[in-house]
Structures are given as C-alpha cells and as structure tokens.
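Student: Mind looking at a prediction? Sequence and model below.
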Amino acid sequence: MATSSAAGKTIVITGGAGGLGKAIASAFLAADANVAVFDVNEARLKETAAEWEKYGDKFITAQIDITDETAVNTFFANASAKFGRIDLLVNNAGIMDKFDAAGTTPLDLWNRVIGVNLTGAYLCTKAAINAFETQSPSGGTIISIGSIASVRGLNAGAAYTASKHGLLGLMRNTAGFYGPKGIYSIAFLMGGMNTNVIDAFATGVNQEGMATVTGANPFDPAKQFVGLDDVAKYCIFFSDPAVAETSNGATININKNWPSA
C-alpha cells in the first residue's frame, strides 16, 4: 500500500472535537499524521480524545477560546514542541449567526461571530506563520474553511456573511505575502454540511431572515449536503506542499454546485 503524503506531518485543526474538524482530524490520524486540535467544547474534547486513544501519542487536545491570543500561541508552541514542527493549519472553527440582516443583528452576536470566525482565524494564521518561518525546514500550508457565503451576499445573516468574506481576504493576503517564503494559503468554499455550526440555532433564529435566505437558495439536504469525510480528503490532498503551491491564493468550491447560479 502506498504511503499517504500526510504521513509524519503535523496538522493543527481548530474546532477539531466535532463535526467537520473531527472528521478532518480523524482522517489525518488514520493517514499516520500527528494531530493537534483545540475546541471550546470540553465535553466533545473528552469524548473525542477517548475515541482516539488507539493512536497513542499521535495527538494532543486542548480546551481553548480561539479569541484568546495567549492561549492560541501557547497551544501552537506546545504542538511544535511535542511534534517538532507544524506542517498544516486548518482554520475550521466557526459559528453561525441567526439570519439577522444588519438592521436587526445584535452587537453581541456580531462581535461573537466575527471574533470566532475571523479574529480567531487571524490569530491562528499568525501563530502558524510564526511557526512556519522559524522551523527547519521552513514552510507550511493554511487551509481556511470558508463558505459560499464568502462570495455571495444572501446565504446567511450579516455577521456570518461579513466574517466569511473577511476570511477570504485574510487568505488571499496571506498567500500574497508569504507564498514566496514557501507558506501557502487556500480556502474551501463550502456548501451545506451537517456540522456543529447549527448549534447556534438552539436558542432560536430570525424566522423572517431565514425564510429570505432559504427562499433565495432552496436546499435539499438529501441531495446537497457535502460529506464531511469527502472534505477531509481534500485536506489530505492539499497537505502536500507541492500541491498547495499550485493553488496558493485559490478558492476551492466544495458545494455540489449549490447554489447553481
């Protein structure tokens, strides 16, 4: 059997204890990579760590608020110290808004969504770049989990849409500044997935806003949900630096052609 290109690499995944992050982390562990994940949800972390015991010392987990720069930097330092280097960051952590337009978005919700989806991704991108530049050999790759809401205006509320548009700008700027240094940055533009992002709906949504969004973008989960394991395969593919270099600064649509126009 051919050895996976991910074997021996070290992968940091944010929001890695559930949903898409867990699927990505599990795929890398199965490919003989080292995995470092953090998540804000302590219960999910404990459950996931128990499931991964068969991988021995190939992984580390930590409960961290992604908006805490000191905690983020400490985690990256610990991952580098344990595994010797970091090869790939997957900016996966994200939360949904409640389909509010700008005129009805509460400031605290705006700050929370921007904080997790954009500021958190910036803090992790910054920490990863600092690790990539100082390790030997230098270099690494950053995959940011964007959304069709990164390029479309009516697939979510104002806060989520702005955060994912901003994430795309961060990705492209990083690609431009650091590509010549062997640090590559790409984004996946995701369609609908069955992930923990829907936790935000537990306390209710703006029904009028949701009706506006779903009316503009009819969605059939049975046909249009993107499989989490399939997204993980893309991550493993782009963990090869030679492949990542060819797509530096690019967006990769993973959405089953939804919406189609």
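Tutor: That came in fine, so what should we check first? Numbering: from 1, shown residues only.
Student: From now on I want contacts and neighbour counts done on CA atoms only, so please keep to that.
Tutor: OK.
Student: Please tell me how far K98 sits from L154.
Tutor: According to Cα to Cα, to the nearest Å, K98 stands 13 Å off from L154.
Student: Of the two, which one has the most company?
Tutor: When K98 and L154 are compared for neighbours, K98 comes out ahead with 24 against 20, by other Cα atoms under 10 Å.
Student: which element is that one on?
Tutor: Under DSSP states H and E, no helix or strand contains K98.
Student: Same question for A49.
Tutor: Going by DSSP H and E, A49 is in helix 42-51.
Student: ditto for G166
Tutor: G166 belongs to helix 158-178 when assigned by DSSP H and E.
Student: picking that back up, for the helix holding A49, which outside residues touch it?
Tutor: 17-18, 22, 38-39, 61-63 (Cα atoms under 8 Å, 6 or more residues apart in numbering).
Student: for comparison:
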Amino acid sequence: MSTTPKVILITGASGGIGRACAVALSKAISPLVLVLSGRREAELQATAAACTGATVEVVPGDVSDEADVRRMFELVQSKYGRLDVLFNNAGVDLLNSVPIEDADMATFRKVLDVNVMAAVLCTAAAVRLMKAQSPPGGRIINNGSISSESPRPDSAAYTVSKHAILGLTRSTSLDGRKYGIAATQLDIGNAQTDMGGHAAKGCRQADGSIRPEPMMGVKNVADTVVFVAGLPLEADVQRLSILATGMPFVGRG
C-alpha cells in the first residue's frame, strides 16, 4: 500500500451526491486527502465529520467564481503538492419544467455559470496542476446527466449545460493525453437526492403526462465514483451511465 496519500477534490460536497461520494471515498481509499468545496460551510463541515479515515480540508466558496477557484487550488498545491482526482460535481437545476420562451435569462445564465463555467474553471486549474506535478497525470470526473443525451421536456437550461459538460469531458480527455490525464463523464439518472428526488413524485413525460419514476439510492452513484477514482491511470473510462432501473431513458417518452 502506498504511503503517499491520494488527493481528491470534490465540488458541491455540501450534500447529495457530493456528500455521499466523499463519505464512500473516505472508507474505500487509504491514505486519502479529501478537499471539499461548496457554498454552505456548515453543511461542508457536516460532510467532513462523516468522512472517517481521511484527512479532510473544507474550502467554502463558489466554484463559478474564478478567485475562489484560484484560492482553492493554490491551497491544494501549496499544502499537498499534487491532485490525483477532481470530481466536478457542483450543479443546479433552477428552471425545471420551464419552457425556454418563458425562462428568465438571468436565471438561465446562472445555471450555465454553475453547471458549466465552474467545471471549466476547475478543470483548467486541475490540468495546470496535474501536468506540472511529479509524476504528472490525474483523473477528472465530471457529473453529467442522462440529459446530456436525452432531455426532459421544458429543461433547456439544464440540458444545454449538460451537453456542454460532455464537450468539456471529451476535450479534456483528448487534450490531457499528453500529460497522462484521464477524463470521465458520469451520467446519472434518478438518484435519490434533494435535487433529483422530485422524480419519485412525478415528472412530465414527452407526451405531456406526469408520472412517478423509479429511483435509486445515491450510494449506487458513490460506489461508481469510488470505482472510477480507484482505477490506475492506465485505464480510461470515457463515459459511464448509471440510472434507476426502469426509468424512462431508452426511448424516453
């Protein structure tokens, strides 16, 4: 077993998928340094308290803000000298079931700032660090969505953002080759979280009806992130989908 800790940074770690993944990683990988980012410091501290067996750094901030991202990565570089895995997990869905013609454009831009630009800023900073560290290389995991392939009705802002993440993942995978940087898009469907749990009560389908959909426990997502994060860099997972069995996706609607 290596005595050098693996350093993993998770954005959006104050709850939901981010918290579940942080806890699962803390139990699965040793030695481990977890750097947890999010806007809600009290909730980040709660995530940190649930992570056993890992060194945890809590870095409150807004990852759509370039200064906050710079500060976070400077801390990682100065204190630990490397980054092995970045999980771009932070995201919002602020215009759920709102037709594009009725959407508030300021809110639409907010979705793009958090879902896209935050991942862009963190990816750029991670690549700078990963290609300069010794040995070079690392892994970037992006929280995508099955909406990056098949949208829900009236979800233009979220769908546009997740299609953009697919482009970011593929560009990172290609451009990162020469530095030993792998990139994975994890497309998630109907995980039971505060953000996604509404599907259990009913979601609008392509035919206009509203029907409850199957859900899966968020631990399934966490176990998948543990698997991808634990792979040696000789293995590259380009894209992986995990969704609740039976949810509308293949032939959605």
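Tutor: Arrived safely, thanks for sending. Computed from a predicted structure; not experimentally measured.
Student: ok, back up a step: save the contacts of helix 42-51 of structure 1 as a markdown table, and put in secondary structure too.
Tutor: Output for these, formatted as a markdown table (DSSP: H, G, I helix; E, B strand; the rest coil):
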| residue | secondary structure |
| --- | --- |
| A17 | coil |
| G18 | coil |
| K22 | helix |
| F38 | strand |
| D39 | strand |
| T61 | strand |
| A62 | strand |
| Q63 | strand |
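Student: how about CSV for these, with neighbour count and distance to G115 of structure 1 added?
Tutor: Formatted as CSV, the contacts of helix 42-51 of structure 1 follow (neighbours: other Cα atoms under 10 Å; distance: Cα to Cα, whole Å):
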residue, neighbour count, distance to G115 of structure 1
A17, 30, 19
G18, 20, 20
K22, 23, 21
F38, 24, 16
D39, 22, 14
T61, 20, 21
A62, 19, 19
Q63, 19, 17
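Student: in structure 1, which spans are helices?
Tutor: Using DSSP state H, the helices found in structure 1 span residues 19-30, 42-51, 69-83, 107-114, 120-134, 158-178, 207-216, 221-224, 228-238, 241-246.
Student: out of those, deepest packed?
Tutor: The highest average neighbour count among the helices of structure 1, using mean count of other Cα atoms under 10 Å, belongs to helix 19-30 at a mean of 23.
Student: show me the contacts for the aligned residue in structure 2 for A232 of structure 1.
Tutor: Aligned counterpart of A232 of structure 1 in structure 2: A222 (TM-score structural alignment). A222 of structure 2 makes contacts with 17, 20-22, 24-25, as judged by Cα under 8 Å, 6+ apart.
Student: which one is the counterpart of A175 of structure 1 in structure 2 nearest to, not counting chain neighbours?
Tutor: Taking TM-score structural alignment, A175 of structure 1 has S173 as its aligned residue in structure 2. If the residues on either side of it in the chain are set aside, S173 of structure 2 comes closest to A183, at 4.8 Å by Cα to Cα, 6 or more residues apart in numbering.
Student: Y122 of structure 1 now?
Tutor: Among residues not flanking Y122 of structure 1 along the chain, L170 sits closest, at 7.3 Å (Cα to Cα, 6+ apart).
Student: same deal with A156 of structure 2?
Tutor: Excluding the flanking residues, the one nearest A156 of structure 2 by Cα to Cα, 6+ apart is I100, at 6.1 Å.
Student: What about the one you found, how many residues nearby?
Tutor: 14.
Student: mind checking how far it is from L174 of structure 2?
Tutor: Distance from I100 of structure 2 to L174 of structure 2, by Cα to Cα: 33 Å.
Student: just to revisit the earlier point, relative orientation of the helix holding A49 of structure 1 and helix 19-30 in degrees?
Tutor: Angle between the axes of helix 42-51 of structure 1 and helix 19-30 is 20 degrees (criterion: axes from the mean of the first three to the mean of the last three Cα atoms, to 10 degrees).
Student: gap between helix 42-51 of structure 1 and the chain center?
Tutor: What separates the centre of helix 42-51 of structure 1 from the centre of its chain is 19 Å, taken as Cα atoms, centre = their mean, to the nearest Å.
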